[in-house]
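Visitor: what's the 3D shape of this:
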Amino acid sequence: MTRRSTFTDQSVTYGAIGATLAPDLLRYPPAGYRPAEDAVRLGSGAARFERAAESLMTWGIQRGSGFEVSEVSAGTGAQYPGIVYDAGGAPLAEQPEQRAEERFGADGTPYIASGMTAVLERKRRFGVAKTPVLVVYVIDEPGRIGFAYGTTADGPESGEESFILEHRDDDTVWLTIRSLLATSGVTAPRRRKRRRELTKLELRALHPAGGV
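Guide: So this is what the prediction gives:
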């Protein structure tokens, strides 16, 4: 698939920018891409949501699942705006406005913002695997926060992954991870297996029993 420019100073390696927002992602993924969606309950209450949100937006999932996050750059701040849908899959008549102010964690770490770039490094048996990524959108609404990034360099895996935290009406707090990835080469089956194992680690990264 040809590269498509984002609204930032870099480009990603896939065309369906923002596809992880689509309600029908699992049923109608772009050709050649495998969709996935997993969710975990993290607890309940506003305090749990706020604590998990701070960790999420300061790379807590990535660090908690074994990545070192390096070469973080603020980028331009522009993003794919996305569309918010109702429970029936129809776009809302009035789309919520995105917050634009810069935010920081308790230790001064800047919150992830649209347009940010970073390199995710993970130790392998032989060397270190590096995945450059670009944050293509950020969601920051009352009771809902998160982001998605896409790959920016050619490699064995290409696509987008999103991490959305919700404080639902029943007071429960949930993390949902969605991905849209294409895996190439003779090692594709093994890499897909590793991806499932990685997703399990990501789901546990913010859990009270193993994370925040």
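
Visitor: C-alpha only now, for contacts and for neighbours.
Guide: Fine.

Visitor: For the chain, just list every one of the helices.
Guide: In the chain, the helices defined using DSSP state H lie at 46-56, 60-64, 188-205.

Visitor: In this structure, where's the longest strand?
Guide: strand 128-141 (DSSP state E).

Visitor: That one versus helix 46-56: what angle between them?
Guide: Orientation check (axes from the mean of the first three to the mean of the last three Cα atoms, to 10 degrees): strand 128-141 against helix 46-56 gives 140 degrees.

Visitor: Could you pull out the buried residues of strand 128-141?
Guide: Neighbour-count burial for strand 128-141, counted by 16 or more other Cα atoms under 10 Å, picks out 130-140.

Visitor: coming back round to it: looking at the helices of the chain, spot the one closest to residue 4.
Guide: helix 188-205 (23.7 Å; Cα to Cα).

Visitor: So for the closest one, what gets flagged as buried?
Guide: Going by 16+ other Cα under 10 Å, helix 188-205 has these buried residues: 191-192, 199, 201-205.

Visitor: Might you report the residue contacts of the residue sitting nearest the centre point of the chain?
Guide: For the chain, the residue sitting closest to the mean C-alpha position, by Cα atoms, centre = their mean, is residue 162 at 2.6 Å. Residue 162 is in contact with 20, 146-149, 176-179, counting by Cα atoms under 8 Å, 6 or more residues apart in numbering.

Visitor: one more to line up against the first:
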Amino acid sequence: MSGARDLAGLPLSYAEVGSTGGALPDGYHHLDVTRVVGQGRDWFDVAAARVLTWQVQRRAGIRVDAEREVALGVRAVLGLGVGPLLVRAPVEVVVVTSEQDRVGFAYGTLAGHPELGEERFEVALREDGAVEARVRAFSRPGRWFTRLAGPVGRGLQRTMTDRYLDALTQPR
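Guide: All right, here's what the predicted structure looks like:
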């Protein structure tokens, strides 16, 4: 898998940068899933650390080759699969949220990613003490094989979303 250092000069592959923070743009498949993943400030701190250190992706079974931990402008190559069947997905962090009771980030797809769009990962500590995780995305096929996958690809996205949320629910 080519690494994050090989991403210099690659442009974002979509125009609606930051749109996972508001109304999701037309012309894309939309995903918005929320789940309570724990309780209390201590679990919020664990979940927030997992979000900001790529552990959500790693714990979900995705290989992450990143320049560094999550920060605005950081680029990474995400990989899913085995051996020659590894799908390489270059991304750039386009939004970072760091508030007392809400932490998260969004990455956008770079040229060469199998999809076009953006995905956001957030955790929030609600007033009732529940820790709520949210995955929000908009995407459309960006390569021939993702266009061919059609509904199967959307099913895979939903499965990965469940795995991301599971990564925030699992004990240390």
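
Visitor: about what we covered before: what range in structure 2 does the longest strand of structure 1 sit on?
Guide: Using TM-score structural alignment, strand 128-141 of structure 1 lines up with residues 86-99 of structure 2.

Visitor: which residues are contacting that stretch?
Guide: For stretch 86-99 of structure 2, using Cα under 8 Å, 6+ apart, the contacting residues are 1-2, 4, 7, 12, 17-18, 70-81, 103-114.

Visitor: Tell me the spacing between the equivalent of residue 72 of structure 2 over in structure 1 and residue 192 of structure 1.
Guide: Per TM-score structural alignment, the equivalent position to residue 72 of structure 2 in structure 1 is residue 114. Distance, residue 114 of structure 1 to residue 192 of structure 1, using Cα to Cα, to the nearest Å: 27 Å.

Visitor: repeat for residue 45 of structure 1
Guide: Taken as Cα to Cα, the span from residue 45 of structure 1 to residue 192 of structure 1 is 35 Å.

Visitor: One more: residue 144 of structure 1?
Guide: For residue 144 of structure 1 relative to residue 192 of structure 1 (Cα to Cα), the value is 29 Å.

Visitor: same thing with residue 117 of structure 1?
Guide: 24 Å.

Visitor: picking that back up, comparing the longest strand of structure 1 with structure 2, how large is the average distance?
Guide: Compared with structure 2 after fitting, strand 128-141 of structure 1 has a mean deviation of 0.4 Å; criterion: mean Cα distance after the TM-score superposition for structure 1.

Visitor: Structure 1: strands as residue ranges?
Guide: Going by DSSP E, structure 1 shows strands at 4-5, 11-12, 34-44, 68-73, 117-123, 128-141, 144-151, 157-167, 172-183.

Visitor: In contact with residue 81 of structure 2, which residues?
Guide: So residue 81 of structure 2 contacts residue 87 (Cα under 8 Å, 6+ apart).

Visitor: correction: residue 56 of structure 1
Guide: Here residue 56 of structure 1 is in contact with 146, 163, 206 (Cα under 8 Å, 6+ apart).

Visitor: which of the residues you listed lies closest to residue 41 of structure 1?
Guide: Closest approach to residue 41 of structure 1 among the contacts of residue 56 of structure 1 (Cα to Cα): residue 206, at 9.9 Å.

Visitor: Report how many residues lie close to that closest one.
Guide: 24 (other Cα atoms under 10 Å).

Visitor: Check whether it really touches residue 60, as I assumed.
Guide: Yes. Here residue 206 of structure 1 reaches residue 60: they are 7.3 Å apart, a contact under Cα atoms under 8 Å.

Visitor: picking that back up, report how many residues lie close to the spatially closest residue to the residue nearest to the centre of structure 1 that is not a sequence neighbour.
Guide: Distance criterion Cα to Cα, 6 or more residues apart in numbering; nearest residue to residue 162 of structure 1, sequence neighbours excluded, is residue 148 at 3.9 Å. Residue 148 of structure 1 has 27 neighbours, counted by other Cα under 10 Å.

Visitor: again, but for residue 173 of structure 1
Guide: The local packing of residue 173 of structure 1 (other Cα under 10 Å) involves 24 other residues.

Visitor: Ok, which of the helices of structure 1 comes nearest residue 33 of structure 1?
Guide: Here helix 188-205 is closest among these (Cα to Cα), at 11.7 Å.

Visitor: The closest one against structure 2, how far on average?
Guide: So helix 188-205 of structure 1 averages 1.1 Å relative to structure 2 (mean Cα distance after the TM-score superposition for structure 1).

Visitor: okay, and that helix goes to which residues in structure 2?
Guide: Taking TM-score structural alignment, helix 188-205 of structure 1 hits residues 150-167 over in structure 2.

Visitor: from the chain's centre, how far out does the matching stretch sit?
Guide: Its chain's C-alpha centre lies 11 Å from the corresponding centre of stretch 150-167 of structure 2 when counted by Cα atoms, centre = their mean, to the nearest Å.
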